[in-house]
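Asker: my questions are about this predicted structure, shown below with the sequence.
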Amino acid sequence: MTEKEKMIIGLPYMASDRVLQKARLVAQRACFRYNQIDPKHHKERKALIRGLFNSTEALFCVEQPFYCDYGFNITIGNNFFSNYHLTILDCAPVTIGENVMFGPNVAIYTAGHPIHYETRNTGLEYALPVNIGNNVWIGGNTVINPNVNIGENSIIGSGSVVTKDIPPNVIAVGNPCKVLREITEDDKRYYYKNRLI
């Protein structure tokens, strides 16, 4: 089994593997080119992302700058929007549903390192997937750690560090991120706190 195959299925692997180094360089160069494109050239920007990601739908916007490890492990659904400075360490699959919005400085980390320093110092790594359901809003400066699932329709408050699964239809915030409350039908009446639409 190759180091790439181990990486993608969640087994320990060596990130120093030459094949993985070359794949990261391809992604780094693609991100560099993407981040240099004049923002008015929407078609060029979309074409580059389509070539980098595993899968995209028709409608999406990834604001510059954007960074990722590989790109080939990222799948985004229709009507995806990410604000400035999105970073996705996609050593394992990152699957993002439809109608998902990210604030600025969102970071998704699938990669991790062993706890014991002797094992960590060998260069051994692991990667576990991240799944984000439909209609999710991730607030700015949020970090999503490996092996996390965020349920559909949920909101993650700004500055959160998501270390465990978040159920659907909730507002969750904090470090570590915890459920604050459920989203209800009454929430349709307000655009911000107690301000009526």
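Answerer: Now that the structure is in, tell me what you want to look at. Computed from a predicted structure; not experimentally measured.

Asker: CA only for contacts and neighbour counts going forward, please
Answerer: OK.

Asker: ok, and the closest non-adjacent residue to residue 124?
Answerer: residue 14 (5.0 Å; CA to CA, 6 or more residues apart in numbering).

Asker: pretty sure the one you found contacts residue 5?
Answerer: No. Applying CA atoms under 8 Å as the test, residue 14 and residue 5 come out as separate, 11.0 Å apart.

Asker: put this beside the first:
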Amino acid sequence: MSPDTGCPGPAGPTTAADYLPTDGGRSNRQRMLAGEWYVADDPENARIAAHARRELARYEHAFNEGAPDAAKHLRSAIPHLGEDVVLLPPVRVDYGENLTIGPGTFANYGLTALDVAPIRIGANCQLGPNVQLLTPVHPLEPAPRRARLESADPITIGDNVWFGGGVIVCPGVTIGDDCVIGAGAVVTRDIPAGSLAVGNPARVIRTLDDTTFRPHRH
């Protein structure tokens, strides 16, 4: 029983070591990169995350001051950037090195890309403000969650995709080429290419192609 609440205390394993296999001393970082359960206290993970935070803080300052070295700091934090990528600060990542962004992509203010698992954004995408790309997964069960176990599933976004402001993409989702995701949508499952999807959870309401374009909006 819990002495504070009178409720039953946790039973069974209560530390991460109780859940993780003994497999030759692999690090938590190695487990993370393999897409397995791990604990996010690996020293190498901490070093990479700290580097990304520092460089993105420098990028934001340099960008706001119009300094010529702004792009250098952005690429130091996120090495896998295509040509002509524009990310308006602030930008937030877990590690940066697991994020790949194709050429010509633009992200408005406040992109959050939690790249515990790989995040791939295609070419010529347009992301509205405060988009969140979230790969981490935590156990639903209380005891392993209390033990700080974590995993992650990759996110893949195709070419020429447009996200409205505040879109949230959940772990393991793939969004095909030429999609439009409406503002505020929460994408919990794959979206096929050429789709307009809206809502929470996001659902496809229309298929898009060039024949639907109207030169005059009114």
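Answerer: It's in. Everything numeric in this text was worked out from a predicted model, so none of it was measured.

Asker: now the TM-score, please.
Answerer: After superposition, the two chains reach a TM-score (TM-score structural alignment, normalised by the length of structure 1) of 0.92; 193 aligned residues with a CA RMSD of 1.5 Å.

Asker: please say which position in structure 2 the residue nearest to residue 124 of structure 1 maps to.
Answerer: In structure 2, the residue paired with residue 14 of structure 1 is residue 39, using TM-score structural alignment.

Asker: list the contacts for that match?
Answerer: 16, 28, 148-150 (CA atoms under 8 Å, 6 or more residues apart in numbering).

Asker: longest helix anywhere in structure 2?
Answerer: helix 43-65 (DSSP state H).

Asker: what's the average per-residue distance for it once overlaid on structure 1?
Answerer: With mean CA distance after the TM-score superposition for structure 1, helix 43-65 of structure 2 departs from structure 1 by a mean of 1.9 Å once superposed.

Asker: what residues of that helix count as buried?
Answerer: 45, 49, 51-53, 55-60, 62-63 (16 or more other CA atoms under 10 Å).

Asker: now render those as TSV, adding distance to residue 122 of structure 2.
Answerer: Output for those, formatted as TSV (distance: CA to CA, whole Å):
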residue	distance to residue 122 of structure 2
45	26
49	23
51	25
52	21
53	24
55	23
56	21
57	25
58	26
59	22
60	23
62	26
63	24
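
Asker: with respect to residue 117 of structure 2, which of those residues is nearest?
Answerer: Nearest to residue 117 of structure 2 among the buried residues of helix 43-65 of structure 2: residue 45, at 12.5 Å, using CA to CA.

Asker: what's the closest non-adjacent residue to that closest one?
Answerer: Residue 45 of structure 2 sits nearest to residue 29 (CA to CA, 6+ apart), 6.3 Å away.

Asker: residues in contact with the aligned partner of the one you found in structure 1?
Answerer: The alignment partner of residue 29 of structure 2 in structure 1, by TM-score structural alignment, is residue 4. Residues in contact with residue 4 of structure 1 (CA under 8 Å, 6+ apart) are 13, 19-20.

Asker: and residue 4 of structure 1, that's in a helix?
Answerer: Yes. Per DSSP: H, G, I helix; E, B strand; the rest coil, residue 4 of structure 1 lies within a helix segment.

Asker: so which helix or strand takes in the most centrally placed residue in structure 1?
Answerer: Among the residues of structure 1, the one closest to the centroid is residue 108, at 3.9 Å (CA atoms, centre = their mean). When elements are assigned from DSSP states H and E, residue 108 of structure 1 belongs to strand 107-109.

Asker: so what touches that strand?
Answerer: 86-90, 130, 141-146.

Asker: can you tell me which of the residues you listed is closest to residue 156 of structure 1?
Answerer: residue 142 (7.8 Å).

Asker: the closest one matches what in structure 2?
Answerer: With TM-score structural alignment as the criterion, residue 142 of structure 1 pairs with residue 167.

Asker: surely its match and residue 181 touch.
Answerer: Yes. The pair residue 167 of structure 2 and residue 181 passes the contact test of CA under 8 Å, sitting 7.3 Å apart.
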